[in-house]
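*Asks:* Next comes the sequence, and after it the predicted model I'd like to discuss.
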Amino acid sequence: MGIRITGMASGMDTEKMVKDLMKAQREPVNRLQRNKYSVEWKRDAYREMNTVLADLQNSMKNLRMSSSFNKKVATSENDSIVSVTSKGTPAMASYAIEVIELAKASTPPKVEFDPGTTDPKTKSDSNFTLTLKKGTETINLDITTDDSLESMINKINSSSAGVKATFFNGKLVMSSEDGATFNVSTSNVNNNFKISDTPSSVESGGTEAIFKINGVEYKSKTNTISFDGMDITLKQKNAGNPLVISTKTDVDSVYNMVKEFVDKYNAVIETINKKISEPKYKGYQPLLDEEKEALNEKTAEKMDNMARSGILLRDPILTSGLTELRRALSTPVQATGVNTAFDTLSEIGIGGPPPGKYAYQENGKLHIDENKLREAIRNNGEDVLKLFTNYSPEKTDLNKKFQESGVAERLYNQLDKIMGKITKEAGASGNIYDESSLGKKLKQTDEEIERWEDRLKMIEDRYWKQFTAMEKAMSKAQSQGSWFAQMLGQR
């Protein structure tokens, strides 16, 4: 940049004149910058919709799994004799339980030492090796003068010896976890913890529980057993008088899962419907930085929001996507094994809004008839399961695959397609430039802005050269005029 002379000879505000001239020259760049803001807003709006759709898809994980519909509740005829909780999917509707003997706990193999102290912080007075041997496995633990009785116990408990140590009432007790005998030995029998070479006792006492389930006898070391997806606790003997454990579909669990899906689906389509019907305000366009600076913050924010509104008005990707989601939910499931009396959501109590003056405003929201849905889950649980989760093995005929698939499977796949279209248009979150349509457009706009900025720099330099030349010429003319005036004055 050369020397710039600013109105010294002419008296004109050259800097302001150049700035005013450049305003007109910058108009093409301003249009590009506004367009860039609009594209960025549209990209961000698309990505926001993709986040909403992905959240819905992720929430449908359980709805696509048969196990989610097979949850059972198990109840006992008499909890004081046998109690039960269901943790899986029991195969039968009832189980006859007869408790012949209850299990009694045994005393595990153990070794007991008297360290002669009541303080677990007492430190070792020497370095020694503590050896724990169980069967063919030998574990050596190095105990140093930095170790206290407490830290030695921690070393034992964190080892793989299968021996646990405790310090209680002044006694150091080591016991076997699995009932196998073990030996304790030390490299220094004179240690102040008074640990010596000692074999453990053997497991003593204890009896196994003996019980029958549906006439088949079983044994267990404990009174709590896991059987066919149930945790059963034996409490009293009832030999010769078996009681019944009954299982049935966990209606509340399945109903709540379906209701959570419906609520999430309704929230998502409400969000999308608002976006595609958002009003567009003509005459408002993105503000440039200098325009924002000239306004107060609230006014600038309001004008930007007006310009941003309607960025996805009647968007074809989202509009057609909502149509496809409704089709996935409303089309009957047509597949072998699917009960035609339960092949649509409406037949289990999930449908559109009740008829009325404002029903059209629901825009595809789902409504639940709670009594009808609960009854379907309770009495036709297998049919409800297939309606949601039926899987089609069809590979080539996509229309057939759609018809045979359960509504949850269809919806999941349709969400995949919609999000794929949006990603192709707007890219993935976090990417500034990518191969999406809007990403390419942004890159091209930035490149065009950069070219224009270079061009404007040249134009501005040319203006300054012209004004500088004018100022120099006027300054020279003024100097000559002064000289002539001085010469004439001397005569």
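*Replies:* Received it, and whenever you're ready, just let me know what you need.
*Asks:* okay, CA-based contacts and neighbour counts for the rest of this
*Replies:* OK.
*Asks:* mind listing the strands for the stretch 201-350 of the chain?
*Replies:* 209-213, 216-220, 224-227, 230-234, 243-249, 350-351 (DSSP state E, counting those that start in this stretch).
*Asks:* would a markdown table of the ones you listed with mean neighbour count be doable?
*Replies:* Compiled in a markdown table, the strands of the stretch 201-350 of the chain are given as follows (neighbours: other C-alpha atoms under 10 Å):
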| stretch | mean neighbour count |
| --- | --- |
| strand 209-213 | 20 |
| strand 216-220 | 13 |
| strand 224-227 | 14 |
| strand 230-234 | 20 |
| strand 243-249 | 19 |
| strand 350-351 | 20 |
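*Asks:* how about the ones you listed in a markdown table, adding distance to residue 94?
*Replies:* A markdown table is the format used below for the strands of the stretch 201-350 of the chain (distance: least, C-alpha to C-alpha, whole Å):
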| stretch | distance to residue 94 |
| --- | --- |
| strand 209-213 | 10 |
| strand 216-220 | 14 |
| strand 224-227 | 13 |
| strand 230-234 | 12 |
| strand 243-249 | 4 |
| strand 350-351 | 31 |
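*Asks:* and of those, who's closest to residue 467?
*Replies:* Nearest of the strands of the stretch 201-350 of the chain to residue 467, taken as C-alpha to C-alpha: strand 350-351 at 76.0 Å.
*Asks:* sorry, back to before: relative to residue 297, which of the strands of the stretch 201-350 of the chain is closest?
*Replies:* The nearest among the strands of the stretch 201-350 of the chain, by C-alpha to C-alpha, is strand 350-351 at 46.3 Å.
*Asks:* Now do the closest one: which elements does it pack against?
*Replies:* The contact analysis (3 or more C-alpha pairs under 8 Å, 6 or more residues apart in numbering; DSSP states H and E) places strand 350-351 against strand 367-368.
*Asks:* and the strand it packs on, how far out from the chain's middle?
*Replies:* Relative to its parent chain, strand 367-368 has a centroid offset of 27 Å by C-alpha atoms, centre = their mean, to the nearest Å.
*Asks:* quick revisit: who wins for proximity to residue 45 among the strands of the stretch 201-350 of the chain?
*Replies:* Among the strands of the stretch 201-350 of the chain, strand 350-351 sits nearest to residue 45 (C-alpha to C-alpha), with 29.7 Å.
*Asks:* Of the strands of the stretch 201-350 of the chain, which is nearest residue 317?
*Replies:* strand 350-351 (24.5 Å).
*Asks:* before we move on, the earlier item: nearest approach to residue 336 belongs to which of the strands of the stretch 201-350 of the chain?
*Replies:* Closest to residue 336 of the strands of the stretch 201-350 of the chain is strand 350-351 (C-alpha to C-alpha; 22.6 Å).
*Asks:* take a look at this one as well, against the first:
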Amino acid sequence: MATISSSGIGSGLPVESLVSQLMAVERAPINAIDTKEAALTAKLTAFGTMKSTLATLQTAARALATPALVSPVKTSVADATVLSASAAGGTATGNYAIEVQSLAQQQKLKTSVSYTNTSDVVGTGNITFDFGSYDASNNFTADPANGSKTITIDAAHNTLAGIRDAINGANSGVTASIINDGSGNFLSLASTSTGAKNAMRITADPALGAFAYDGSASSEMTQSVKAQDAVIKVDNVLITKPSNTISDAIEGVTLTLTKTTPTGVTTNLTLAKDTATVKTNIEAFVKAYNDATTSMAALTAYDVTTGKGAVLTGDGTVRTVQTQLRALMGSAVAGAAAGAATLPDIGITTQRDGSIAIDSTKLDKALADPTKNFSALFATSNGNRGFGAQMDVTLGRILSPVGTLPSHTNSFNSTIKDLEKQRATITSRLADVEKRYRAQFSALDSAMASMTTTSTYLTQQLAAIAKA
């Protein structure tokens, strides 16, 4: 009897075709799962796009929700080598004549004794630093606010380099360094803070007497830089400060001094409203809003001609977000002054397609009007939220991990995981089904092949008898 080596060879039965067709029917549930998963994946991608545009809108809204960015003040210094200035949002505009009579300095001292090598042994004991001020007669008055700091120099730090390291490691308000002038090494000490009240008085045990200083001519250390306050005149008003960074001379303005001016010579500081920055921030907000609304419109569009909708057509979550944003943009800000309480008041209007547009002429006029309070309109003022602040909060809720969008997409992801489990279960079952089909058709193929062989044999025998 013939041996069947592969399905269908013995009988001519189309086993592969039959199995393939039967398995196509069996795979119908998987095809349905693939279709559902593809649809959900497309929605996830669409929501990812939506999330991205809304996040960009939130960033732009947050800029407008920041008072300093909707009422910024531009500073201009006539001689930028003398000082620089920055102003907080909402600072009053104006002009100031500033004279810089002296810069704040940190006191610096140097040992009178020089050392051949930094590894030279000096001695052990205590060094105590007090901080305060010296009068014209070099009498020292300690400043209680600065306290006193004692550093113990042990055998491990008894060299010049070791003393330097011990002082620097003590966080005492003093930094130490070694200076070599070509003839020897000197220890230099500097107060870490500028100002006349941060001068040092140093007492030391006998072995460390080379580091003592009390302001007198007999002090072991010498003063190379005097502790000094910054002294300036603002519109002829004398102001003394311990630092070269002064933030309380002109309200809302921080001055950073870099150079003194000749006696009686002033440089002019101008504070002006920075309308260009405000306009740029508003334009960025309008663009981000339009990008977000255009994206959502495209994702939910319906083509009447083809009768087909976009991937998110009919999605309730998108409609909810669209409704929230449109309602917010059409409202008035509570507490804002009349004439600057709505977006149309400053030239921003809603178009028929849901986008917003800027009337540049009207916006420029509003920006130049000192009665228009842009901080109240966009930021938070007196407990009332402006458009930028409201938009920031609204989008924060929508984009929050427990907000509208994440909750919706989490549901999609959960469904996709369930579909993947169903696919794995069905795929495993289909392997067994295909194996069973192949076994059944192989048996049928063998049986049919056997019957064909027997039929041929009987035909031959009958033919032989007939000839006999």
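*Replies:* Good, I have the coordinates. Predicted, not measured: the structure shown is a model, and the values here were computed from it.
*Asks:* Would you pull the TM-score for this pair?
*Replies:* Their TM-score after superposition, calculated using TM-score structural alignment, normalised by the length of the second structure, is reported as 0.70; 419 aligned residues with a C-alpha RMSD of 4.8 Å.
*Asks:* what about the residue nearest to residue 241 of the first structure when sequence neighbours are not counted, which SS state?
*Replies:* Computed as C-alpha to C-alpha, 6 or more residues apart in numbering, the closest residue to residue 241 of the first structure that is not its neighbour in sequence is residue 98, at 6.7 Å. Three-state assignment for residue 98 of the first structure (DSSP: H, G, I helix; E, B strand; the rest coil): strand.
*Asks:* and residue 98 of the first structure, how far is that from residue 229 of the first structure?
*Replies:* 18 Å (C-alpha to C-alpha, to the nearest Å).
*Asks:* tally of neighbours for the residue nearest to residue 241 of the first structure?
*Replies:* 26 (other C-alpha atoms under 10 Å).
*Asks:* what kind of secondary structure is the residue nearest the centre of the second structure in?
*Replies:* Compute the mean C-alpha point of the second structure, and by C-alpha atoms, centre = their mean the closest residue is residue 59, 10.4 Å away. Under three-state DSSP, residue 59 of the second structure falls in the helix class.
*Asks:* What distance do you get for the closest residue to it other than its chain neighbours to residue 441 of the second structure?
*Replies:* Nearest in space to residue 59 of the second structure, with sequence neighbours left out and distances taken as C-alpha to C-alpha, 6+ apart, is residue 392 at 7.8 Å. Distance, residue 392 of the second structure to residue 441 of the second structure, by C-alpha to C-alpha: 68 Å.
*Asks:* When these two are compared, which one has more neighbours?
*Replies:* residue 392 (23 against 19).
*Asks:* outside of the strand or helix carrying the residue nearest to residue 59 of the second structure, which residues touch it?
*Replies:* Under the criterion of DSSP states H and E, residue 392 of the second structure resides in helix 387-399. Identification of contacts with helix 387-399 of the second structure by C-alpha atoms under 8 Å, 6 or more residues apart in numbering yields 51, 54-55, 58-59, 61-65, 321, 325, 328-329, 333, 377-380, 403-406.
*Asks:* just to revisit the earlier point, residue in the first structure paired with the residue nearest to residue 59 of the second structure?
*Replies:* In the first structure, the residue matched to residue 392 of the second structure (TM-score structural alignment) is residue 412.
*Asks:* One more: residue 10 of the second structure?
*Replies:* Residue 10 of the second structure maps onto residue 9 in the first structure, by TM-score structural alignment.
*Asks:* Would you mind giving the secondary structure of that match?
*Replies:* Under three-state DSSP, residue 9 of the first structure comes out as coil.
*Asks:* and the nearest residue to residue 453 of the first structure once chain neighbours are set aside, what element?
*Replies:* Distance criterion C-alpha to C-alpha, 6+ apart; nearest residue to residue 453 of the first structure, sequence neighbours excluded, is residue 29 at 7.7 Å. Take DSSP H and E as the rule and residue 29 of the first structure turns out to sit in helix 14-59.
*Asks:* Enumerate the positions of the next helix or strand after that helix that are buried.
*Replies:* Heading C-terminal from helix 14-59 of the first structure, the first helix or strand you meet, by DSSP H and E, is helix 66-69. For helix 66-69 of the first structure, the neighbour count (16 or more other C-alpha atoms under 10 Å) marks 68-69 as buried.
*Asks:* how much does helix 66-69 of the first structure stray from the second structure?
*Replies:* Here the mean offset of helix 66-69 of the first structure against the second structure after fitting is 3.0 Å, by mean C-alpha distance after the TM-score superposition for the first structure.
*Asks:* residues making contact with whichever helix or strand comes after that helix?
*Replies:* Sequence-wise, the next helix or strand downstream of helix 66-69 of the first structure (DSSP H and E) is strand 72-76. With C-alpha under 8 Å, 6+ apart as the test, strand 72-76 of the first structure has contacts from 82-86, 88-90, 230, 243-250.
*Asks:* how big is the offset of the next helix or strand after strand 72-76 of the first structure relative to the second structure?
*Replies:* Following strand 72-76 of the first structure in sequence order, the next helix or strand is strand 82-86 (DSSP H and E). Strand 82-86 of the first structure differs from its equivalent in the second structure by a mean of 4.2 Å after superposition (mean C-alpha distance after the TM-score superposition for the first structure).
*Asks:* Give me the angle between strand 82-86 of the first structure and strand 230-234.
*Replies:* Calculated by axes from the mean of the first three to the mean of the last three C-alpha atoms, to 10 degrees, strand 82-86 of the first structure forms an angle of 170 degrees with strand 230-234.
*Asks:* who does strand 82-86 of the first structure touch, helix- and strand-wise?
*Replies:* Short answer (3+ C-alpha pairs under 8 Å, 6+ apart): strand 82-86 of the first structure packs on strand 72-76, strand 230-234.
*Asks:* Tell me what angle it forms with strand 243-249.
*Replies:* Put simply, strand 82-86 of the first structure runs at 20 degrees to strand 243-249, going by the same axes, to 10 degrees.
*Asks:* Give me the residues contacting strand 82-86 of the first structure.
*Replies:* Contacts of strand 82-86 of the first structure (C-alpha under 8 Å, 6+ apart): 72-76, 229-236, 245.
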